[in-house]
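# Following is a predicted model, sequence given first.
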Amino acid sequence: MTTANDTTFTPAALQHLIKTGQAPRLLDVRTPGEFQTSHIPGACNVPLDTLREHRMELGRHLDENVVLVCRSGARATQAEEALADAGLPNLRVLDGGMMAWEASGAPAIRGPQRWELERQVRLIAGSVVLVSGVVGFFVPGVHLIGTAIGAGLTFAALSNTCAMGMMLSKLPYNRGPRTDIHTVITSLRDRS
C-alpha cells in the first residue's frame, strides 16, 4: 500500500483498496453542501464541527480502518487530531483531499454544483479589499478595512484556520441538509 507518509493515503492507494473490496470507512468532514456537490462513493458525511462535538460517541463506532476526507486535507487532519483525542490513533487522511481524488480521475458522486468555500472566501475578501481601496481615495481611513482583511488572511494561513470560511459555511447555501449524528452512527454500524 503506497502512502505519502504514516498518516495519509494517496488517492491511488485508496482506489486500490476500494477496487479490491478492502475499502476502509470513509468519513468526509466537509460541510453537507460540499459533500452534496461531490464525494467519494461510500463516504459518510460527518462535518468537522459535528465530528468534534460527538468525537467520543463516534469513536465507539470506529476502528483504525478509517480514512478522513475533506477538500484539501487540512480539515481532515484536524478531524484526525480530534479523533486521536477520543482514543483513535493511527487514522489516515486522504492526501490532497477531494481535489487530489478528482484530479486522479477517481470516481465521484456528483450533485448540484456550488462554489467551494475557498473560492467564496477569495471573492468576499477580494471584494472587500477592492471596495475599501477605491473608497479609501475619497474617505480617509477606509483603506484600513482592506488591511484588516489582509491581516485576517495572513492569520488564516499561519494557523491553518479560516474564520471567514467558517462563517460562510454557516450560510444556508453552504449548509445543505443537516447532519443527524444518530443517522451517521447507524450508517457506521451498518457498514461494520
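Here it is on my side, so go on.
# rest of the way, CA atoms for contacts and neighbours
Will do.
# Neighbours of residue 77, how many?
Residues within reach of residue 77, counting by other Cα atoms under 10 Å, total 22.
# Helices of the protein, residue ranges please.
Assigned by DSSP state H, the helices in the chain fall at 11-19, 32-37, 48-53, 55-59, 74-85, 97-103, 117-135, 143-159, 163-169, 172-175, 181-190.
# who does the shortest one touch, helix- and strand-wise?
For helix 172-175, the packing partners by 3 or more Cα pairs under 8 Å, 6 or more residues apart in numbering; DSSP states H and E come out as helix 32-37.
# likewise the third one?
With contacts taken as 3+ Cα pairs under 8 Å, 6+ apart, helix 48-53 sits against helix 74-85.
# Pull out the buried positions in the helix it packs on.
By neighbour count on 16 or more other Cα atoms under 10 Å, the buried set for helix 74-85 is 74, 75, 76, 77, 78, 79, 80, 81, 82, 83, 84.
# try this one side by side with the last:
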Amino acid sequence: MEDITIEELKERMDNNEALYIIDVREEHEFDEFNIGAQLIPLGELPERLDEIEADKDAEIIVHCRSGARSGRAKEYLSSEGYSNVRNLIGGMLAWQAAGY
C-alpha cells in the first residue's frame, strides 16, 4: 500500500474518519507530543501484535518521529500478513513543521 502524507492524514482526521494509527516511537517521545495514536514502540511490536485491534486487511497507519522507524514497522507488519499498512511520510517532524 502507498504511504500517506501528513496533508492527507490531517484532512482525514479533520473529517473525523475512523482511522487506526499506531505510533512506534518511544514513550517519552509520545509524552512530549502525540496525535492520539496507539503507542506501541517499534522494539515492542513483535511481542504486542495481539494488541492491534485492526483486521489484517484493514488500513493501518504507522508513524514515528521522521518516518524511518515506522518504515521498519510497516515492513514488519507486512511480513506478518497485514496487507494495508501505510507509513506517514516525514513523521511527527513534518507534522509539527506544518503547524498541525
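Received, thanks. Here the structure is a predicted model, which is why all the values come from computation and not from measurement.
# TM-score of the superposition?
Overlay of the two chains. TM-score (TM-score structural alignment, normalised by the length of structure 2): 0.88; 98 aligned residues with a Cα RMSD of 1.4 Å.
# ok so, going back, out of the helices of structure 1, flag the one nearest residue 109 of structure 1.
helix 32-37 (8.0 Å; Cα to Cα).
# Could you check how far whatever residue of structure 1 lines up with residue 27 of structure 2 is from residue 117 of structure 1?
Under the alignment (TM-score structural alignment), residue 27 of structure 2 maps onto residue 32 of structure 1. Distance of residue 32 of structure 1 to residue 117 of structure 1, computed by Cα to Cα, to the nearest Å: 12 Å.
# Could you dump the helices of structure 1 into a markdown table with distance to residue 68 of structure 1 added?
As requested, the helices of structure 1 are exported to a markdown table (distance: least, Cα to Cα, whole Å):
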| stretch | distance to residue 68 of structure 1 |
| --- | --- |
| helix 11-19 | 11 |
| helix 32-37 | 13 |
| helix 48-53 | 10 |
| helix 55-59 | 13 |
| helix 74-85 | 5 |
| helix 97-103 | 9 |
| helix 117-135 | 18 |
| helix 143-159 | 20 |
| helix 163-169 | 19 |
| helix 172-175 | 19 |
| helix 181-190 | 14 |
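# and of the ones you listed, who's closest to residue 25 of structure 1?
Here helix 181-190 is closest among the helices of structure 1 (Cα to Cα), at 8.1 Å.
# which bit of structure 2 covers that closest one?
The counterpart of helix 181-190 of structure 1 in structure 2, using TM-score structural alignment, is absent.
# Quick one: list the elements packing against that helix.
By 3+ Cα pairs under 8 Å, 6+ apart, helix 181-190 of structure 1 packs against strand 44-45.
# redo that, cut-off 7 Å
Helices and strands touching helix 181-190 of structure 1, by 3 or more Cα pairs under 7 Å, 6 or more residues apart in numbering; DSSP states H and E: there are none.
# tell me the centre residue of structure 2?
Nearest to the geometric centre of structure 2 sits residue 62, at 1.7 Å (Cα atoms, centre = their mean).
# is it true that that one touches residue 70?
Yes - at 5.5 Å, residue 62 of structure 2 counts as touching residue 70 under the criterion of Cα atoms under 7 Å.
# Pull up the overlap in contacts between those two.
24, 87 (Cα atoms under 7 Å, 6 or more residues apart in numbering).
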